[in-house]
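Trainee: dropping the sequence and predicted coords here.
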Amino acid sequence: MTDDSRQARWENRTEAPLAMASVLFLASYAVRVLAPGLPEAWQDLCLALTLAAWAAFAVDYAVRWRLSGQRLRFVRRHWLDTLVLALPLLRPLRIVRVYDAVQRRRAQPRLALHARVIAYAGLSALLLGFAGSLAVYQAERTAPGTTIPTYGDSVWWTCSTLSTVGYGDLAPVTPLGRIVAVGLMFCGLALLGVVTGSFSSWVLQMFTREDEKRPPGS
């Protein structure tokens, strides 16, 4: 059995468990941030679940790196997986990847390419926005001179940042909050570009089809 086939089998078997780990990571992290008044035992349990989810992704990355036999080239070719491993808040994006894999495996009717791109971009923005709002709220809520003291403020700031509007009424003041802000800015620009490009391509195709259906000389 070749390394490629072994790696493919491993990825197929771990898709669903890693998707559950993504949900578990985000849920446990959200509880720790949004419910700071929980008993210490529950806080420790949420932290343990968060670390366990991270460990699952680390093991998956190590196994796929070993099966690939590519060494450093694996890191370059799978830069997104490397980034997801280093930045835990990006891990919920695996849910989007797994959903697409399940649709292909079941051979169910799927949306057109342009609609799928827009739908996946929207789902990615929702997951990134939720994770980013949690991280900013955790970093900013007790910081001196903060303008984001509540989670509602964090959600509002995240929406304006991801949509590239940037009203400027709220802004992070901590180093971690600003790092998250930079990441959300780049993600917002990328997602907006994907959606705009896909929608423009769809509109052009529609007009092209209408022109092709018209009789010559009309």
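Mentor: Thanks, I have the structure now. Numbering: from 1, shown residues only.

Trainee: make it CA atoms for all contacts and neighbour counts henceforth
Mentor: Fine.

Trainee: isn't residue 187 up against residue 161?
Mentor: No: the criterion here is Cα atoms under 8 Å, and residue 187 misses it with residue 161 at 9.6 Å.

Trainee: dropping in the other structure now:
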Amino acid sequence: MDDDSPAARWEQRTEIPLFVASLVFTALYATHVLAVDLPADVKDLCLTAMYALWLVFLVDYLVRWRLSGLRFLRFVTTHVLHSVVVVLPLLRPLRIVPLYDVVQRRQGEPRLSLYARVMAYTSISTLLLGFTGALAVFQQERGAAGATMRTFGDAVWWAAETLSTVGYGDITPVTTGGRAIAIGMMACGLGLLGAVTGSFSSWLMQVFTREGDKRPPGR
């Protein structure tokens, strides 16, 4: 039976608009970081819009807390992803799993298999995390003394190295903020890589087991 609680209805109504708002927030942040030649008033407008969207995310978080009926600390610890994305709104696009569930409930179409969902989620999450991580670390490293990350292309290359856990070491963050971002991306890279590897291995085992069951018993 579908969940018809107030919290579920709120999520059903707001998940898609908030996901779109998170993409707009990411685009505004990218503009603020990369478009260095923008007039000051345009940059101020971008910042104002970003703060307004962040306020929307905060209101959504508080509404979810009130509808949950939990104490605030209990809600924070049991809704970790919600808590993280309200502090770091650049990560909000990673909430594509609830978005997928909302879309499927509205369309009533058959869902993808578990393995397909895991692989699709991790692939999209890796792209989004790599892009936002490159933006965030480039903002920290740009112009820093001794920085090896001189262009956004360098930041993207560094993000790919970090998320894939390769780490050539040709480009490394030198600022405290850049290194903090690097720690988070290393942890996320290990988690995403483990999810893909585990899901793919489970899928292969399922295929081989199914093929083995179809073979006639040996004489």
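Mentor: Perfect, I can see it now. It should be emphasised that the depicted structure is a prediction, and the values quoted were computed from it without experimental measurement.

Trainee: who has more neighbours out of residue 187 and residue 161 of structure 1?
Mentor: residue 161 (24 against 20; other Cα atoms under 10 Å).

Trainee: which element is the more buried one on?
Mentor: Applying DSSP states H and E as the criterion places residue 161 of structure 1 in helix 151-162.

Trainee: same deal with residue 119 of structure 1?
Mentor: In this assignment (DSSP H and E), residue 119 of structure 1 forms part of helix 113-140.

Trainee: how many residues are close by residue 89 of structure 1?
Mentor: For residue 89 of structure 1, the count of nearby residues is 22 (other Cα under 10 Å).

Trainee: need the contact list for the closest residue to it other than its chain neighbours.
Mentor: Spatial nearest neighbour of residue 89 of structure 1, chain neighbours left out: residue 131 (5.8 Å); criterion: Cα to Cα, 6 or more residues apart in numbering. Contacts for residue 131 of structure 1 (Cα atoms under 8 Å, 6 or more residues apart in numbering) come out as 26, 89, 90.

Trainee: before we move on, what about residue 170 of structure 1?
Mentor: Residue 170 of structure 1 is in contact with 147, 148, 153, 157, counting by Cα under 8 Å, 6+ apart.

Trainee: is the corresponding residue of structure 2 for it in a helix, a strand, or coil?
Mentor: With TM-score structural alignment as the criterion, residue 170 of structure 1 lines up with residue 171 in structure 2. Applying DSSP: H, G, I helix; E, B strand; the rest coil to residue 171 of structure 2 yields a three-state assignment of coil.

Trainee: how much space between residue 171 of structure 2 and residue 128 of structure 2?
Mentor: Using Cα to Cα, to the nearest Å, residue 171 of structure 2 is found at 20 Å from residue 128 of structure 2.

Trainee: and for residue 211 of structure 2?
Mentor: Computed as Cα to Cα, the residue 211 of structure 2 to residue 128 of structure 2 distance reads 36 Å.

Trainee: looking at those two, which one has more neighbours?
Mentor: Taking other Cα under 10 Å, residue 211 of structure 2 and residue 128 do not tie; residue 128 has more neighbours (19 against 10).

Trainee: give me the most central residue, structure 2.
Mentor: Structure 2 has residue 94 as the residue nearest its centroid, 2.6 Å off, counting by Cα atoms, centre = their mean.

Trainee: the strand or helix carrying residue 105 of structure 2 vs helix 114-141, what angle?
Mentor: Per DSSP H and E, residue 105 of structure 2 falls inside helix 96-107. Helix 96-107 of structure 2 and helix 114-141 meet at an angle of 130 degrees, taking axes from the mean of the first three to the mean of the last three Cα atoms, to 10 degrees as the criterion.

Trainee: which elements pack onto helix 96-107 of structure 2?
Mentor: Contacts defined by 3 or more Cα pairs under 8 Å, 6 or more residues apart in numbering; DSSP states H and E place helix 96-107 of structure 2 against helix 6-34.

Trainee: and the helix it packs on, how far from structure 1 on average?
Mentor: By mean Cα distance after the TM-score superposition for structure 1, the fitted helix 6-34 of structure 2 averages 0.9 Å away from its aligned residues in structure 1.

Trainee: roughly how far out does the helix ranked longest in structure 2 sit from the chain middle?
Mentor: Longest helix in structure 2, counting residues (DSSP state H): helix 176-214. Relative to its chain's centre, helix 176-214 of structure 2 lies at 15 Å (Cα atoms, centre = their mean, to the nearest Å).

Trainee: in that helix, which residues are buried?
Mentor: The neighbour-count check on helix 176-214 of structure 2 (16 or more other Cα atoms under 10 Å) flags 178-179, 181-182, 185-186, 188-189, 192-193, 195-196, 199-200 as buried.

Trainee: tell me the one of those residues nearest residue 143 of structure 2?
Mentor: residue 178 (12.4 Å; Cα to Cα).

Trainee: spit out the contact partners of the closest one.
Mentor: Per Cα under 8 Å, 6+ apart, neighbours of residue 178 of structure 2: 136, 137, 138, 140, 141.

Trainee: residues near the last one, how many?
Mentor: For residue 141 of structure 2, the count of nearby residues is 24 (other Cα under 10 Å).

Trainee: do the second one as well
Mentor: Look at residue 137 of structure 2: counted by other Cα under 10 Å, it has 24 neighbours.

Trainee: which position in structure 1 pairs with it?
Mentor: Aligned by TM-score structural alignment, residue 137 of structure 2 pairs with residue 136 of structure 1.

Trainee: wouldn't that match be in contact with residue 171 here?
Mentor: No: between residue 136 of structure 1 and residue 171 there is no contact under Cα under 8 Å: 9.9 Å.

Trainee: follow-up on the earlier one: mean shift between the helix holding residue 119 of structure 1 and structure 2?
Mentor: Relative to structure 2, helix 113-140 of structure 1 is 0.6 Å off (mean Cα distance after the TM-score superposition for structure 1).
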